[in-house]
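Chemist: Below is the structure, and that's it, no one-letter string:
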């Protein structure tokens, strides 16, 4: 079932469509005027090169954009006429035979094209049905960004008792909320609260069937389904994938890898793909529509029409992807793409061409000059949004490899330090009060020495998950060192920070880690400082570190706030 356009967006697209129609009517009137002048005496005739360029430009625009606004037949017909006029336009633009004996032949050819172009007016007038947009994802409520992330609820279903007991203990260590359920109860459960379901290969088919959304659930998707199995070969994996599994783990179960996979699948499903998109195109109506559709799908979009500003816009906006028109008046999009690649900083920026060019050889040549994909206009709203989602998601995945710690998924040392400086600058600029905290696991060396680094990694991963689940989505968390973490809490006083971090310390102390030598509990110490009370972010970090040291020397397992003497 198609999603309805939210109130306001449909009206905006309708107004934009009327503006496009009005501009198209004006361009078709200009073509008629050119034809009228060409049939007059020689003295009244306009410049042939200018006339052909004007007619070709109008047909090229219609071929690329008419379909996007719902005038599909008009766009198809304009493309045929554009292709007929293209060789003549290219010859004259290359200064070949401008004043030769070809003038009368050129005039006749142009007149024939313009005569057929008058049919475009009929197609324009005959298309009266309204166009309905499909917005894709809704923008997230900004207020929700400040809420604490919900616990990830993992359902264990159809597992042998021994396996269920092991996973209930092991996955709880990572901050997941674990529940057991039989297959018969799944259809009655509130699936919207399920983050993931873990089952066995013997029960996979039944569980998958029970999780399928009902008709009353609309477009609701089922939670990720992870399957445990005995055999690990191609045919077994193929059968499980065909039966509905989203991930497979052979026995004996590697709990850390299972926890990491659950978190990845849940994040991929629950977080709508968004990002920053820079558009460079000189068709104002088309760009406005692209912006409307993409912004409604949750993207942050900036549009420019002057190629000379592209480098400054890239540096300021720092987009995840760029959409680039191939023909922009005197400028070539392929040359702009090549120019952007001069700077090593933008070598990995995904650049997607938008053009009405359909010649595959021309497209390949364009791609060879610096872009990653070629989308042929007209572009439907759904296709545009889906392309942006795929490209942004891939770009963000690659970026995560660069900025996030591989074990915890938290920001790396250098990145969190820079974010501290960024938040400090924001505090100075906006007069906000924010806090920064340093956290450290107590007696962690003894944990590694007695239980091994594998258990130590489980403890670190469990703390990182707990921090993610208990802090706001606007808070930033980084792995500062081996067992040391840094947290930025925007618009949060030190008293508020102390309160929430104390709750986290208590919750972490209650976690019991199963080891071959018995259960293990680990405590946590933290130091907090006010970002806005210092001359720089690094000074605030040092103060938080001093407060952490004070907590360590006064008993550990708690939170100390830095107070200047």
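Modeler: It's in. Keep in mind that what you see is a predicted model, and the values were worked out from it rather than measured.
Chemist: switch to C-alpha atoms for all contacts and neighbour counts from now on
Modeler: Fine.
Chemist: What segments of the stretch 451-565 of the chain are helices?
Modeler: 453-470, 494-509, 537-553 (DSSP state H, counting those that start in this stretch).
Chemist: Among the ones you listed, which comes closest to residue 139?
Modeler: Closest of the helices of the stretch 451-565 of the chain to residue 139 is helix 453-470, at 22.0 Å (criterion: C-alpha to C-alpha).
Chemist: Show me what the closest one packs onto, helices and strands only.
Modeler: Using 3 or more C-alpha pairs under 8 Å, 6 or more residues apart in numbering; DSSP states H and E as the contact test, the elements touching helix 453-470 are helix 444-451, helix 494-509.
Chemist: Need the helices of the stretch 451-565 of the chain in CSV (columns: mean neighbour count and distance to residue 69).
Modeler: Putting those into CSV (neighbours: other C-alpha atoms under 10 Å; distance: least, C-alpha to C-alpha, whole Å) gives the following:
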stretch, mean neighbour count, distance to residue 69
helix 453-470, 20, 43
helix 494-509, 18, 51
helix 537-553, 21, 50
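Chemist: what would those look like in a markdown table with distance to residue 138?
Modeler: Below are those laid out as a markdown table (distance: least, C-alpha to C-alpha, whole Å):
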| stretch | distance to residue 138 |
| --- | --- |
| helix 453-470 | 23 |
| helix 494-509 | 31 |
| helix 537-553 | 35 |
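Chemist: of all the helices and strands packed on helix 453-470, which lies closest to residue 296?
Modeler: Using C-alpha to C-alpha as the measure, helix 494-509 is the one of the helices and strands packed on helix 453-470 that comes nearest residue 296, at 34.4 Å.
Chemist: so where does residue 156 fall, helix or strand?
Modeler: Residue 156 is part of strand 153-157 when elements are defined by DSSP states H and E.
Chemist: Which elements pack onto the top helix by length along the chain?
Modeler: What stands out as the longest helix in the chain, according to DSSP state H, is helix 9-38. Helix 9-38 is packed against helix 48-65, helix 103-126, helix 284-296, with contacts defined by 3+ C-alpha pairs under 8 Å, 6+ apart.
Chemist: Tell me which of those is the most buried.
Modeler: Highest mean neighbour count of the helices and strands packed on helix 9-38: helix 48-65, a mean of 22 (counted as mean count of other C-alpha atoms under 10 Å).
Chemist: and the angle for it with helix 9-38?
Modeler: For helix 48-65 against helix 9-38, the angle by axes from the mean of the first three to the mean of the last three C-alpha atoms, to 10 degrees is 160 degrees.
Chemist: this is the other structure I want to compare:
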């Protein structure tokens, strides 16, 4: 379906047919009238035959460069907006030639996505986003979650707007002192205006931000030691006063909503239990989504984020757990089970299925509250952490509110001098730095972090009111990954931050996860087990460590092919990844060897849990490279701290010896002694 929003006409000069077809299709779907050309001659014909609103020019054309074509174009169309696309042209002189001498509006570096090109075009034409479609009424069960961010931001904007007259009065008083020679007051006045420029737009007061920016330029001699033009200062203040005095629409009272503590999926075949769970959720501030079958549960999780699931052990509870954990991105979904008996075998089954909690049935309000709090807290540990550094508390508040979500946690810092200590304490996944702060600037902090081995890979985004060429080059030379212009648009902020976080996550996955099985590699596993051992000692709980090895794996490769062997390892890795609790650790140790660490399990319970995994693996049918079918089993050795040792080395030696004994005793078995 087309999403047409404008009638702008574009010339797209690109000799790559595939890229041309892709981009033309995408931009036409966005409502642009796109005329393609593959050579300069074709482009000249287009320009002579019809008016165009902008041109997209590739840097390398048949017979000439894109820069030469633009130079020629400027003789007849000096003001035509041009986007220049190239895999080269990234040095300082190239930027100066393109932007200053040839008037290029934007340099787009290849490879680029069509969506990126559309963003620059929208900025070029200042295309307003379309109004949201009217929402259709829905049943309560199917209603989408309320946009807590939009409502919260509306309340924050109203609060910010209510404080603007007070800030203006403070500024007026400071300027009055400054007029009589108080240099400190003028420094403070400049700071107030600078913060208004950077923050007001983020709260929806864009005109106030722009006017404050103009006044900031007038006050800049305060920072450079120059002479102020008080007539311009007075005019700038009056313009700002006019903007602040305009009526501000406050949000309607019904927009205020209370954010739920989290979202819990409750799966039970008993409708009365589901109704009780919904009522309990309302009392605890937890959004409850209900389902009565595994199919309904999976459909619910596909539609919305859930922090955890509470399942009935009877009926299809185990099947539901298996189905949920098999879904992409939910291999570690926190689970809890409820049961009327709660015997040892049911608890072992629950632990194997991945449950971290076991509730009596029927469960009380307190039981439900405990389960919800633990499941939500566990899921939130997966959230990425962003640190925002800005000396303006309002800016920290606005940026934090724009970013915080189920997937992102935000930590604010208003004192740049405490950055290194704060990084060590919070260990964020991404850093947002304001460029202009008292003391070290964002550039200075960026350089310091890039010289510190621990933080050299930390994604850093700079926030600034200056976005000229010199700033951009300085930002990247200081080590920044990206920058955002004030006033910060929340949609752009979210998009850029999420893109950087996803790239960082993928980078960690490559260094910490085995590509074939998806399990941890040896080094991160060793580090994680050290933490689990410390936890076990503090809580006086056992920790079971199991070495397991695929039986006759060499024969699998020799008889059925190496690709078949890879399929065995991949499916075993997925099986191990989808079973057990979130706090349990699984890793590929090397070759066909795997290792599992289970916190709080005795030799007997650990063996029972792993035996279920062994049964699942032996029931799987594998296909060889020539189409033949076969089955596999594994052997395992189990060691449990503190009885078999208190260090990882001791446990590994004992588990390895017992694995060797399991193979000597006929394979397809788990040795615990």
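Modeler: Nice, thanks for sending it over. From a predicted model like this one, the values you see are computed outputs, not experimental measurements.
Chemist: Quick TM-score on the pair, please.
Modeler: The TM-score (TM-score structural alignment, normalised by the length of the first structure) is 0.67; 435 aligned residues with a C-alpha RMSD of 3.8 Å.
Chemist: picking that back up, could you point out which of the helices and strands packed on helix 453-470 of the first structure sits nearest residue 243 of the first structure?
Modeler: helix 494-509 (37.8 Å).
Chemist: With the second structure overlaid, report how far the closest one is off on average.
Modeler: Here the mean offset of helix 494-509 of the first structure against the second structure after fitting is 1.7 Å, by mean C-alpha distance after the TM-score superposition for the first structure.
Chemist: corresponding residues in the second structure for the strand holding residue 156 of the first structure?
Modeler: Mapped onto the second structure with TM-score structural alignment as the criterion, strand 153-157 of the first structure occupies no residues.
Chemist: what about residue 376 of the second structure, how many neighbours?
Modeler: Residue 376 of the second structure: 21 surrounding residues under other C-alpha atoms under 10 Å.
Chemist: Tell me if I'm right that it and residue 308 touch.
Modeler: Yes - look at residue 376 of the second structure against residue 308 with C-alpha atoms under 8 Å: they come within range, at 6.4 Å.
Chemist: picking up where we left off before, going by neighbour count, list what's buried in the longest helix of the first structure.
Modeler: For helix 9-38 of the first structure, a neighbour-count test (16 or more other C-alpha atoms under 10 Å) marks 9-10, 13-14, 16-17, 20-21, 24-25, 27-28, 30-32, 34-35, 37-38 as buried.
Chemist: how near is the residue nearest the centre of the first structure to residue 138 of the first structure?
Modeler: The structure's the first structure has its C-alpha centroid closest to residue 274; by C-alpha atoms, centre = their mean the separation is 3.2 Å. Separation of residue 274 of the first structure from residue 138 of the first structure (C-alpha to C-alpha, to the nearest Å): 10 Å.
Chemist: Quick check: neighbours shared by these two?
Modeler: With contacts taken as C-alpha atoms under 8 Å, 6 or more residues apart in numbering, the residues that reach both residue 274 of the first structure and residue 138 are 297, 298.
Chemist: what touches both of residue 376 and residue 308 of the second structure?
Modeler: Shared between the contact lists of residue 376 of the second structure and residue 308 (criterion: C-alpha under 8 Å, 6+ apart) are residues 263, 264.
Chemist: quick one on the thing from earlier: for the helices and strands packed on helix 453-470 of the first structure, which one sits closest to residue 48 of the first structure?
Modeler: Residue 48 of the first structure lies closest to helix 494-509 among those, at 72.9 Å (C-alpha to C-alpha).
Chemist: on contacts alone, who are the packing partners of the closest one?
Modeler: When contacts are defined as 3+ C-alpha pairs under 8 Å, 6+ apart, helix 494-509 of the first structure packs onto helix 453-470, strand 524-530, strand 558-561.
Chemist: Tell me which residue of the second structure lines up with residue 551 of the first structure.
Modeler: By TM-score structural alignment, residue 551 of the first structure lines up with residue 662 in the second structure.
Chemist: Alignment lookup: residue 410 of the second structure to the first structure.
Modeler: By TM-score structural alignment, residue 410 of the second structure lines up with residue 301 in the first structure.
Chemist: hang on, I meant residue 550 of the second structure
Modeler: So, by TM-score structural alignment, residue 550 of the second structure is matched to residue 441.
Chemist: That match reaches residue 522, doesn't it?
Modeler: Yes - shown here, residue 441 of the first structure and residue 522 form a contact pair, counting by C-alpha under 8 Å, at 7.2 Å.
Chemist: So between these two, which is more surrounded?
Modeler: Comparing residue 441 of the first structure with residue 522 by neighbour count (other C-alpha under 10 Å), the higher total belongs to residue 441, at 22 against 19.
Chemist: Name all residues that make contact with the residue lying closest to that one once chain neighbours are set aside.
Modeler: In space, and not counting its chain neighbours, residue 441 of the first structure is closest to residue 524: 4.7 Å by C-alpha to C-alpha, 6 or more residues apart in numbering. Shown in contact with residue 524 of the first structure (C-alpha under 8 Å, 6+ apart): 439, 440, 441, 442, 505, 508, 509, 556, 557, 558.
Chemist: And for residue 322 of the first structure?
Modeler: By C-alpha under 8 Å, 6+ apart, the neighbours of residue 322 of the first structure are 277, 278, 279, 280, 349, 350, 351, 352.
Chemist: can you check residue 356 of the first structure too?
Modeler: Neighbours of residue 356 of the first structure in contact, by C-alpha under 8 Å, 6+ apart: 60, 63, 64, 376, 377, 378.
Chemist: Against residue 220 of the first structure, how distant is the fourth one?
Modeler: When you say that, I think you mean residue 376 of the first structure. Counting by C-alpha to C-alpha, the gap from residue 376 of the first structure to residue 220 of the first structure is 32 Å.
Chemist: Many thanks, I have nothing further to ask.
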